[in-house]
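Novice: Based on what follows, work out the 3D shape:
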Amino acid sequence: MATEVTVPVLGESITEATLGEWLKQPGEAVAVDEPIASLETDKVSVEVPSPVAGVMGQHAVAVGDTVQVGAMLATIDAGDGAAAAPAAAAPAPAPAPAAAPAGGEGGAGYGDQPGTSASDAPAAGDSPAALSPSVRRAVLEHGVDPSTVKGTGRDGRITKEDVTAAASSKPAAAPAAAPAAAAAPAAASGRPEERVRMTRLRQTIAKRLKEAQNTAAMLTTFNDVDMTAVIEARAKYKDLFEKKHGVRLGFMGFFVKAATMALKDIPSVNASIEGDDIVYHNYADISVAVSSPGGLVVPVIRDAQDLTVAGIEKTIGDFGKRAKDGTLKMDEMKGGTFTISNGGVFGSLMSTPIINPPQSAVLGLHRIEERPVVRDGQVVVRPMMYLALSYDHRLIDGREAVTFLVALKNAIEDPTRILIDL
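Specialist: Okay, here's the model as predicted:
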């Protein structure tokens, strides 16, 4: 008897998703609540658990297909899986000898080479269908055999970083992988190209950012901040902080706390426009941009104005870990009133961040670098960072934007202000 697996309820107002990847292949044993597929929604990836234990049946949809809530994804056949899994794999040894030379060096089954099939893969977890689009792209680019890569992702899955690390550890493999590149799809000019469908998350990001540009009267103002005091405080207390709170003391805790204070002084930066009304939020729900395998996501620190620096760092640390694992929840991505994006971790010197609607402002942080500045008539070297505030000029005046940045700058350059709420 087979049990149908359907698309679960994905969240308020979300009616469809895109099948990102299959985590279980037909014939594999499945435990109760074990993830069998990953769905991409407008905000996050959602794993679909198996409702019963048994053996993975047939897939009803393919990777990249759009599915509606309640639609059937696959079936789970009855059985303990122990006997069924080898049975499903039994035909594999027959074609294996003939398929082995056909695959070539570094990537059997990853091009359009004739003679390759899913049965050529050394393990179901390393088959093309089990790899995310970004990992498949990295495998093609670096000519790495996924069967030789040890996965560090969730449930041992291979990540893009794993592929990159494997490629860098085998410099001699690059020349051998070059012939395989010739099999990649080529443009009319004869030069290789690859066409990859946009993920649903990337499509949503593109649509929302363009919407922000078309709707808001965006302007960016800049300032710079001397990070000396925060760096010294962090160096002095980071060990004690981590020992007491179980999380590292970073810079974001200081900036989020300083931002909540500045937002209280300049409420329009924390407001939003709804029709002909201005909505002033008497709380600070801070969206923080964190990296995930599918791109940047912006989970929300709720009521950040009531949290300590330690509480903020714990929340951000938890977001970062779960973003990497793909376990962030839909509700955690909604309702922010102000966004902080730290491009400095990637080396950005200066940028003009784009507003995240319906918010009216976003703060961009950048890399810290030593620069000559004048202090008390003397030229000295200080660790400086550029700050950028992009804002909707329909709601926020230039004076308010500059005042906000100055208040933030003062709090960071003198962290005691954060302690005494000044």
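
Novice: drop to CA atoms for contacts and neighbour counts, all remaining ones
Specialist: Fine.

Novice: ok, residue 200 - contacts?
Specialist: 17, 18, 40, 41, 42 (CA atoms under 8 Å, 6 or more residues apart in numbering).

Novice: In CSV, list these along with neighbour count and secondary structure.
Specialist: Output for the contacts of residue 200, formatted as CSV (neighbours: other CA atoms under 10 Å; DSSP: H, G, I helix; E, B strand; the rest coil):
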residue, neighbour count, secondary structure
17, 23, strand
18, 21, strand
40, 22, strand
41, 24, coil
42, 17, coil
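
Novice: compare with the first, here's sequence two:
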Amino acid sequence: MSTEIKAPVFPESVAEGTVATWHKKPGEACERDELIVDIETDKVVLEVVAPADGVIEEIVKDEGDTVESGEVIGKFKAGAAGESKSDEGGDSGKEEKSEEPEAKSGEPAPSDTGSSAASGDAILSPAARKLAEENNVDPDAVKGTGKGGRVTKEDVQAHVDGAKSSAGSQAASEPAAAPAADVPAGERVEKRVPMTRLRASIAKRLVQAQTDAAMLTTFNEVNMKPVMELRKEYKEAFEKRHGIKLGFMSFFAKAATEALKRFPAVNASIDGNDMVYHGYQDIGVAVSTDRGLVVPVIRDVDALGLADIEKKIVEYGQKAKGGKLGIDEMTGGTFTITNGGIFGSLISTPILNPPQTAILGMHKIQERPMAVNGQVEILPMMYLALSYDHRMIDGKEAVQFLVAIKEMIEDPTRILLDV
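Specialist: Modelled structure (predicted):
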């Protein structure tokens, strides 16, 4: 008996989603609770699993199609996997051979490749045919990977490259000839990929932040030597006691929390004509993934220790890479920290994460000559950037906030003593 495969029920803030990936094809067996399809929304990727052992009977919504909450995206047949296997076991080798030249309606048989290529686009695409003619390639010798066995331009190019590679290995001892162009003139390869819903949502929010806010960025630099020495001295004991490595982000999260208490406007948000001051510190940590930038939120940072913060950062990082973050884990932050230094960024101007009014940018730790008490010393320095909404935060507050973070990082005892 067939059952409907439906899209998950989306949260209230999500209107619709997109079918991202079908992990199973029609007729392919799957086990109960096995992942069969991903639905991507503008915030998270939702997974749909098999309701029982069986097979995918039909795909109603293809990859890239837009779906609404609870909409039917396919059909599933429970217990059909065993039936398919028994049917296949009953077929004789002779029957399998007799079925081989047959084709589905609208699809040419594999044995018709040559005639189809000569007659039109049934097997050979126009670009592939042109490339094959220019390189004197027999279409019958090219294995098609496109839909319905269609030979694509990439298939022909791969065949040409393979032939060149074989010829080159045989003539390795001969003088090298002038390199031939990999792609014929006028046939430069391009790949067009639709923007994912998540990346499109990120782009929209970033543009909105720049058009709706009076955004300004102030910079400072911080000497990382005290924190690096503290980390070096206690990293083994810290990891042994808490089971997690001590990083730099937890120090900045705690320093930011103390600075947010002193300058409430930096921890506030704008809602229409109202300024909303938050009596708690929920700090978002920007995480880069293949699907785009996500910002999971660490709640009540003021009540957490360094180990708790590090554990949350690792947990969110693993969830983000696997597309497992929930919407509740990415909403409601009051302040954001982003670290471009892990990619080598020396300085940047981070963009606000609406409706928040400020974001702190960390960067690469770079050794530089610095003047210390009239002497030149080589110190590990980091540029800090604070982007803020000037409608809510005055320049004086922004500068003092950044200086407060600088002082606490350069003397971590201040965080403990709250001075």
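
Novice: And the TM-score between them?
Specialist: The TM-score (TM-score structural alignment, normalised by the length of the second structure) is 0.78; 357 aligned residues with a CA RMSD of 3.2 Å.

Novice: how much space is there between the most far-flung residue of the first structure relative to its centre and residue 370 of the first structure?
Specialist: Within the first structure, residue 377 marks the point farthest from the mean C-alpha position, 45.3 Å out by CA atoms, centre = their mean. Plainly put, residue 377 of the first structure is 18 Å away from residue 370 of the first structure if you go by CA to CA, to the nearest Å.

Novice: Surely residue 219 of the second structure is in contact with residue 384?
Specialist: Yes - between residue 219 of the second structure and residue 384 there is a contact under CA atoms under 8 Å: 5.6 Å.

Novice: overlap in contacts of the two?
Specialist: Common neighbours of residue 219 of the second structure and residue 384 (CA under 8 Å, 6+ apart) are residue 402.

Novice: aligned partner of residue 327 of the first structure in the second structure?
Specialist: Using TM-score structural alignment, the equivalent of residue 327 of the first structure in the second structure is residue 324.

Novice: what about that match, how many neighbours?
Specialist: Neighbourhood size, residue 324 of the second structure [other CA atoms under 10 Å]: 15.

Novice: which non-adjacent residue is nearest it?
Specialist: residue 45 (7.1 Å; CA to CA, 6 or more residues apart in numbering).

Novice: Can you verify my assumption that that neighbour contacts residue 19?
Specialist: No - with contact defined as CA under 8 Å, residue 45 of the second structure and residue 19 do not form a contacting pair (9.7 Å).

Novice: didn't residue 48 of the first structure look like it was pressed against residue 32?
Specialist: No - using CA under 8 Å, residue 48 of the first structure is not in contact with residue 32; the gap is 11.3 Å.

Novice: Tell me which of these two has more neighbours.
Specialist: residue 48 (20 against 11).

Novice: and the helix or strand hosting the more buried one, how far from the chain's centre?
Specialist: Using DSSP states H and E, residue 48 of the first structure falls within strand 45-49. With CA atoms, centre = their mean, to the nearest Å as the basis, strand 45-49 of the first structure stands 15 Å off its chain's centre.

Novice: mean shift of that strand relative to the second structure?
Specialist: Superposing on the second structure places strand 45-49 of the first structure at an average distance of 1.3 Å from its equivalents, by mean CA distance after the TM-score superposition for the first structure.
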